[in-house]
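Enquirer: Everything below, folded, please.
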Amino acid sequence: MADYDTIGVDYANLRKPDPGIAEPIFAALGDARSVLNVGAGAGSYEPLDRDVTAVEPSAKMIRQRPPGSAPAIQGGAEALPFPDKHFDASMAILTIHHWTEKAKGLAEMRRVTRGPVVLLTFDPAHRGCWLTDYLPELVTLDEGQMPVMEDYARWMGPVSISQVLVPHDCSDGFLYAYWRRPRAYLDPRIRQGMSSFWKIEGADAALERLADDLESGAWEAKYGDLMGLDVLDTGYRLVVSVS
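Expert: The predicted model follows:
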């Protein structure tokens, strides 16, 4: 489990919500007025026009929440301190891979929510970003920490699952956000906001190879067609459970 009390330095600046990703999240929340955000971090993607309550285990992340943010309770998904059906909707954005007990956490979200449970997550079966050609360890990591898509229905009942396309200029610096900006992965400050780089070993050699390929033109020769795309499916999925 990533320790955001360690890796959460400057997280709020590195992980700014992207409007194109926020749109389907907000649409999935429907007309909910009260919203629970689990694994809320610094508050990315929290709707400003609703009554939001945040739950976040890391004190460092809570301290990075901007002034005026929704109130945050320090705690985890596995034991939510709320009565049954307390919220109109709940959300969890790129966080489930950090949970100790994923099934229990989702069951808790379903328990305290009357309406939709909205999750932004990653499909570990997807092979859609060139970065894994340099770092196949990322595939192994995701296969170990990410639920497969079938798990969500098994744990919460019927769900809808849809692609979340990542724009080429995505402002949210998650792992595959820089699919059209390969030099960004060479910047240690940018990598600091990606928990995966804290969990794998041997990244330095792979990044040196990436730097060499960018310099020689080998990267462009192999992946240059991506430069003509505005959005790409890099494996992110919106999972919505409706009670």
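Enquirer: only C-alpha atoms for contact and neighbour calcs from this point on.
Expert: Will do.
Enquirer: Helices along this structure, start to end?
Expert: Using DSSP state H, the helices found in the chain span residues 4-7, 11-14, 19-28, 59-63, 102-111, 131-134, 137-145, 149-156, 188-191, 196-199, 203-216, 218-223.
Enquirer: okay, those helices in CSV with distance to Gln74 next?
Expert: As requested, those are arranged in CSV below (distance: least, CA to CA, whole Å):
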stretch, distance to Gln74
helix 4-7, 12
helix 11-14, 17
helix 19-28, 23
helix 59-63, 7
helix 102-111, 15
helix 131-134, 34
helix 137-145, 23
helix 149-156, 24
helix 188-191, 26
helix 196-199, 23
helix 203-216, 32
helix 218-223, 43
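Enquirer: ok, the residue sitting nearest the centre point of the chain - contacts?
Expert: Per CA atoms, centre = their mean, the C-alpha nearest to the average position across the chain is that of Leu94, at 2.2 Å. Neighbour list for Leu94: 119-122 [criterion: CA atoms under 8 Å, 6 or more residues apart in numbering].
Enquirer: to compare against the first, here's another:
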Amino acid sequence: MAVYDALGGTYGRTRRPDARIAARIHAALADAVDVIDVGAGTGSYEPPGTVLAVEPSEVMVGQRPPGTAPVVRAVAERLPVRDDAADAVMAVLTVHHWTDLETGLAELRRVARRRIVVLTWDQSIYRERFWLVREYVPQAAALDDSRAVPIERLAALLGGARQEIVPVPHDCADGFGAAYWRRPHAYLDPQVRAGISMLAQSGEDALAPGLAALADDLATGRWHERHADLLTLDAIDVGYRLLAADV
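Expert: Model (predicted):
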């Protein structure tokens, strides 16, 4: 079973594209005429030139809006397309779910004629800068420690990739892990947590003590006192990185 067959039932409610992040992804794709989206999910960041989406989860495929690219159920490690099938291949917040990273990235390189674009995160920065995992749910960070791909390794496997910082805006529309860094109450919402794999896969029992502490700190104002500096910021760097490699 694909990961998101179990986790993705309400994904489309909280994981909507953020226009600022979309602009960065589309700029990295440059002038690609045709694009394949691997680990496509609901298709949030697919540019108009997307000719095919590859997604293993039936649950996620069922949430793709009308008018999105044609989709095939398959995995990154076995892309059902010919060599040099598209100008560019994109993979957004997905490589940590792959069962064989090297094979999956080799497949991206096989299929892309010109460019590969990957959105991911630097776990060491994420752990240090994101208050939720640092102070309240370190067990969720431990889960990602086991599967997050070091940026330098990922860049090397792509044959050399340029890195770009992707700041997270305070009102980010896409509810991924650190999206609510300035809206802490959101992490108390089960629906929000269901759309964040590190929280959903950690399990409610494991998260309960940390979430109870967060709820108490919000009720007493301790969170706002401790993180007053965050409340003045419009965006922060918590480790999200956009990699672009020419092939």
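Enquirer: one step back: of all the helices of structure 1, which one is nearest Leu165 of structure 1?
Expert: Ranking the helices of structure 1 by distance to Leu165 of structure 1, with CA to CA as the measure, places helix 19-28 first at 7.7 Å.
Enquirer: mean deviation of that closest one from structure 2?
Expert: On the superposed models, the aligned residues of structure 2 are on average 0.5 Å from helix 19-28 of structure 1, with distances taken as mean CA distance after the TM-score superposition for structure 1.
Enquirer: what's next to that helix, contact-wise?
Expert: Residues lying outside helix 19-28 of structure 1 but in contact with it, judged by CA under 8 Å, 6+ apart, are 45, 47, 116, 118, 120, 164-167, 238, 240.
Enquirer: Stretch 171-179 of structure 2 now?
Expert: With CA under 8 Å, 6+ apart as the criterion, stretch 171-179 of structure 2 contacts 14-18, 130, 168-170, 180, 182, 192, 195-198, 238.
Enquirer: What's the end-to-end length of stretch 94-104 of structure 1?
Expert: Taking CA to CA, to the nearest Å, the first and last residues of stretch 94-104 of structure 1 lie 17 Å apart.
Enquirer: go on, stretch 198-209 of structure 1?
Expert: When the termini of stretch 198-209 of structure 1 are compared using CA to CA, they are 19 Å apart.
Enquirer: And Tyr176 of structure 1, how far from Glu208 of structure 1?
Expert: For Tyr176 of structure 1, the distance to Glu208 of structure 1 under the criterion CA to CA works out to 18 Å.
Enquirer: My error: substitute Arg154 of structure 1 in the last question.
Expert: With distances defined as CA to CA, the gap from Arg154 of structure 1 to Glu208 of structure 1 amounts to 42 Å.
Enquirer: Neighbours of Glu46 of structure 1, how many?
Expert: The criterion is other CA atoms under 10 Å. On that basis, Glu46 of structure 1 has 25 neighbouring residues.
Enquirer: Does it touch Val38 like I think?
Expert: No: proximity of Glu46 of structure 1 to Val38 does not meet the contact threshold set by CA atoms under 8 Å, at 10.5 Å.
Enquirer: what's the lengthiest strand in structure 2 in contact with?
Expert: For structure 2, the strand with the greatest residue count under DSSP state E is strand 112-121. Applying CA under 8 Å, 6+ apart, the set of residues contacting strand 112-121 of structure 2 from outside is 25, 28-29, 83-95, 108-109, 148, 151, 158, 239-247.
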